[in-house]
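Enquirer: Predicted model, plus sequence, below.
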Amino acid sequence: MIPSSPFLSRPGAVEGGGADAGVASHYGDPFREQRLLADGQAVVDLSHRGVVTVSGPDRLSWLNSLSSQLLLGLRPGQSTETLLLTVQGRIEYSAHVVDDGATTWLVTEGGEAAPLAAWLQRMKFMLRVEVEDVTHAWAVVGATRALPEVADAVVTWEDPWPSIGAGGYAYSTVDDGEHPGRERPWFEYLVPRERLEEVVAATGLALAGSLAAEALRVAAWRPRPGFETDEKTIPHELDLMRTAVHLAKGCYKGQETVARVHNLGHPPRRLTFLHLDGSQHTLPAPGSAVVSEGRTVGRVTSVAHHYEMGPIALAVLKRSADASADLIVQDGEEIYAAGQQVVVAPDAGQVVGRATGFLRSPR
């Protein structure tokens, strides 16, 4: 069990719920915290995240054989992300990856660290690797800029989103330079858990809650495991082909589905960004139905109140949902008007040799 954050004892701290339980959702002023975080003047306590380490001389070649990303030759300090898929190509585990030259660090959602470590243990066979769930010993701190005050003493993961990595492909409808994720650089610092308060104090920055981090994430169209994903999700649906999949690497479990959908088909669902009606004093709950012309076409996956844009959300819709239609989000008796901005193109897939449609190839 992950220990509760020491920052919950701070004045004004309100504990988050669900996947963000154990850390503060805010410290009394969510919008101010969000502005400070966006400006690089605050850090976020993410000590509820999970951390798994893989050590040994075969670690990178072994992880490379299991996952969707090309990890061979990953340089010390270089950041990436990878997916572990089922045979059907559905996302089973997702991890932020950084190697320090001796150990590969995998940052996950808090509830995923133990099952991921157990899964990796079963896949060791005779290889020279050691797997350990070190969540009890290491905590994560998030920020929107590099922090030289702590960078020399800890492992740092820099989010590759939304850059199109080597071997990746963009499924979104905007040019790479215009992607809203460009406005949200993101760094995660792995620090010894017993030094968490000391490290945060050394930055001299304010504390922001998880609500602030979530609002910036949603505005950046950044998928989060367990929120945008479910037991049926394939990477294409969330635009994760740009950062988490290498299309030209060797074989791995689920690779056949990844290649088949990319080259020959369409993903059945697509990620979309919603601007919600801000006239109400409530927000719809994740899981609320997205309705078009009286028909449910998807579900809301993440909801936030952005300090500039107001109420916003991410949703996963059926590919057949009209990309130009105004939508309604229905949460029980509450109804919210929603304007959609397409993230993953309705004609995503079948991209080889095809220059028409919504999609744009990487430059």
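Expert: That came through, no problem. Numbers count the residues shown, from 1 in each chain.
Enquirer: only C-alpha atoms for contact and neighbour calcs from this point on.
Expert: Noted.
Enquirer: contacting residues for L205?
Expert: 41-43 (C-alpha atoms under 8 Å, 6 or more residues apart in numbering).
Enquirer: Please enumerate the helices of the stretch 251-363 of the chain.
Expert: 255-264 (DSSP state H, counting those that start in this stretch).
Enquirer: what about R32, is that helix, strand or coil?
Expert: Three-state call for R32 (DSSP: H, G, I helix; E, B strand; the rest coil): helix.
Enquirer: err, E198, not the other one
Expert: From three-state DSSP, the assignment for E198 is helix.
Enquirer: number of nearby residues for it?
Expert: 12 (other C-alpha atoms under 10 Å).
Enquirer: related to what we said a few turns ago, so which of the contacts of L205 wins on neighbours?
Expert: V43 (29 neighbours).
Enquirer: Which helix or which strand is home to it?
Expert: Using DSSP states H and E, V43 maps to strand 42-45.
Enquirer: which other helices and strands contact the helix or strand following that strand?
Expert: Downstream of strand 42-45, the next assigned helix or strand under DSSP H and E is strand 50-55. Counting by 3 or more C-alpha pairs under 8 Å, 6 or more residues apart in numbering; DSSP states H and E, the packing neighbours recorded for strand 50-55 are strand 103-108, helix 113-122, strand 130-133, strand 138-143.
Enquirer: Other residues contacting the strand holding V43?
Expert: With C-alpha under 8 Å, 6+ apart, strand 42-45 has contacts from 5, 7, 23-24, 33, 36-37, 140-144, 200, 205-210, 213.
Enquirer: Equivalent analysis for stretch 268-286, please.
Expert: Contacts for stretch 268-286 (C-alpha under 8 Å, 6+ apart): 221, 237-239, 299-304, 309-319, 329-331, 334, 336-346.
Enquirer: Just the terminal-to-terminal distance for it.
Expert: 20 Å (C-alpha to C-alpha, to the nearest Å).
Enquirer: Quick check: buried residues in that stretch?
Expert: If you call a residue buried by 16 or more other C-alpha atoms under 10 Å, then stretch 268-286 has these buried ones: 268-278, 283-286.
Enquirer: Next up, a structure to set beside the first:
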Amino acid sequence: MADGPDAGVAAHYGDPFREQRLLSEDVGVVDRSHRGVVAVPGVDRLSWLHSLTSQHVSALPAWSGTEALILSPHGHVEHHLQVADDGETTWLDVEPGTADDLTTYLQKMVFMMRVEPADVSAEWAVLSVVGPNASAAVGRLGVDLPAEPYGVAALPDGGLVRRTSFPGADLLVPRAALDATVDRLNAPLAGVWAYEALRVADRRPRLGFETDHRTIVQEPEWVPTAVHLEKGCYRGQETVARVHNLGRPPRRMVLLHLDGVSDELPAQGTPITLGDRPVGFVGTAVRHFEFGNIALGLIKRSTADDADLRIGETRAAID
């Protein structure tokens, strides 16, 4: 089993490198049922979420999705939302352990709006089908995978399939049907280690890994995937607009190649130093089947691309 925030799902099924290759070259199924799921039914759901999040969702068509953020009043990232709407309910797929806090916040913001946000993580689960042959696997469930990124379709036996921004799809299925859905997909299983290795290589940030309490949206480059720069007012918008219009963010996310001198990968939050001076921290470090030991890091923007960085005794080079 994986540890940390990913505890509760399989880290691997015996050969993490083979599983990475499956996800890169063919297709595999990743159990991500530890993620939180928040359901927002109600006729006002889209206009209401539009007023609370960084994304333009007021006119989101039924059977489509997007990504969005909820920010603090000072513009720091608090929640990252994977969004799918089925015409009656907007489904929010969120980081493990964050659904309760998100639901509490949303319920406090209801006021007179006709919405009923609820944490439904106990009833619904997320599976990811990853790889260039994901369409064939999803087709075995009796549905065509939508062609457009973030396109959403209904599963015949309940639930949703949502195309992701990288090759593959996320499935939202009743938790009671989790094992049966995996069987019907008829694709090899891959652990969360393989999924994370591909995520890091693709430079896709993850809340709580490539972020801290000071992170603003431009640092992990969540513009434009989760941030619409021309929408109306929402909490934290002033910071987003100021950084966009007047200057660059103080930090940037980078891909780091590690020298492999240590058998241990650096833990999330480990300082990145230049000489004796801290310049950032490690987000996610992985062993990649092609690139070796790599990591995402958040570093000071002024750090030169050819800087001789250190993570403990490990040397790190910016890609």
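Expert: That came in fine, so what should we check first? Bear in mind the structure is a predicted one, so any value in this text is a computation, not a measurement.
Enquirer: Apply the buried test to the contacts of strand 42-45 of the first structure and list what passes.
Expert: Buried among these by 16+ other C-alpha under 10 Å: 5, 7, 23-24, 33, 36-37, 140-144, 200, 205, 207-210, 213.
Enquirer: Residues in contact with the longest strand seen in the first structure: which ones?
Expert: Secondary structure of the first structure per DSSP state E: the longest strand is strand 295-306. Residues outside strand 295-306 of the first structure that contact it (C-alpha under 8 Å, 6+ apart) are 31, 34, 211, 214-216, 218-219, 227-228, 283-291, 311-318, 321, 329.
Enquirer: Kindly write the ChimeraX command that selects the buried subset of these.
Expert: To isolate the buried members of the contacts of strand 295-306 of the first structure in ChimeraX, using 16+ other C-alpha under 10 Å:
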select :31,34,211,214,215,216,218,219,227,228,283,284,285,286,287,288,289,290,291,311,312,313,314,315,316,317,318,321,329
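Enquirer: Tell me the mean distance between the strand holding V43 of the first structure and the second structure once they are aligned.
Expert: If you overlay the two and look at strand 42-45 of the first structure, the average distance to its match in the second structure is 0.5 Å (mean C-alpha distance after the TM-score superposition for the first structure).
Enquirer: what stretch of the second structure lies opposite that strand in the alignment?
Expert: Residues 28-31 of the second structure are matched to strand 42-45 of the first structure when aligned by TM-score structural alignment.
Enquirer: How about stretch 58-78 of the first structure?
Expert: Aligned using TM-score structural alignment, stretch 58-78 of the first structure spans residues 44-64 in the second structure.
Enquirer: And that stretch, end to end?
Expert: For stretch 44-64 of the second structure, the end-to-end distance is 17 Å (C-alpha to C-alpha).
Enquirer: What of stretch 203-218 of the second structure?
Expert: Terminal residues of stretch 203-218 of the second structure lie 14 Å apart, using C-alpha to C-alpha.
Enquirer: What of stretch 69-76 of the second structure?
Expert: Stretch 69-76 of the second structure has an end-to-end distance of 10 Å (C-alpha to C-alpha).
Enquirer: which of the residues in it are buried?
Expert: So for stretch 69-76 of the second structure, counting by 16+ other C-alpha under 10 Å, buried means 69-72, 75-76.
Enquirer: what helix or strand does the residue positioned nearest the centre of the second structure sit in?
Expert: Nearest to the mean C-alpha position of the second structure, by C-alpha atoms, centre = their mean, lies R206 at 5.0 Å. R206 of the second structure is part of no helix or strand when elements are defined by DSSP H and E.
Enquirer: Map it across to the first structure for me.
Expert: Aligned partner of R206 of the second structure by TM-score structural alignment: R224.
Enquirer: separation between that match and V140 of the first structure?
Expert: Separation of R224 of the first structure from V140 of the first structure (C-alpha to C-alpha): 16 Å.
Enquirer: gap between the match of stretch 58-78 of the first structure and the chain center?
Expert: 19 Å (C-alpha atoms, centre = their mean, to the nearest Å).
Enquirer: how long is stretch 136-151 of the first structure from one end to the other?
Expert: Counting by C-alpha to C-alpha, the terminal residues of stretch 136-151 of the first structure are separated by 21 Å.
Enquirer: can you list contacts of it?
Expert: 1-3, 37-40, 42-51, 184-194, 196, 199, 202-203.
Enquirer: is it true that E112 of the first structure touches G50?
Expert: Yes. With contacts counted by C-alpha atoms under 8 Å, E112 of the first structure reaches G50, the gap being 6.7 Å.
Enquirer: what about those two, which has more around it?
Expert: Applying other C-alpha under 10 Å to E112 of the first structure and G50 shows that G50 carries more neighbours, namely 25 against 20.
Enquirer: Apart from its chain neighbours, what residue comes closest to the more buried one?
Expert: Nearest non-adjacent residue to G50 of the first structure, counting by C-alpha to C-alpha, 6 or more residues apart in numbering: G110, 4.2 Å away.
Enquirer: Among the contacts of strand 295-306 of the first structure, which ones are in strands?
Expert: Those of the contacts of strand 295-306 of the first structure lying in strands (DSSP E): 289-291, 311-318, 329.
Enquirer: and which of those residues is nearest V14 of the first structure?
Expert: Set against V14 of the first structure, the nearest of those by C-alpha to C-alpha is P311 (20.4 Å).
Enquirer: what's the counterpart of the closest one in the second structure?
Expert: Match for P311 of the first structure (TM-score structural alignment): N293.
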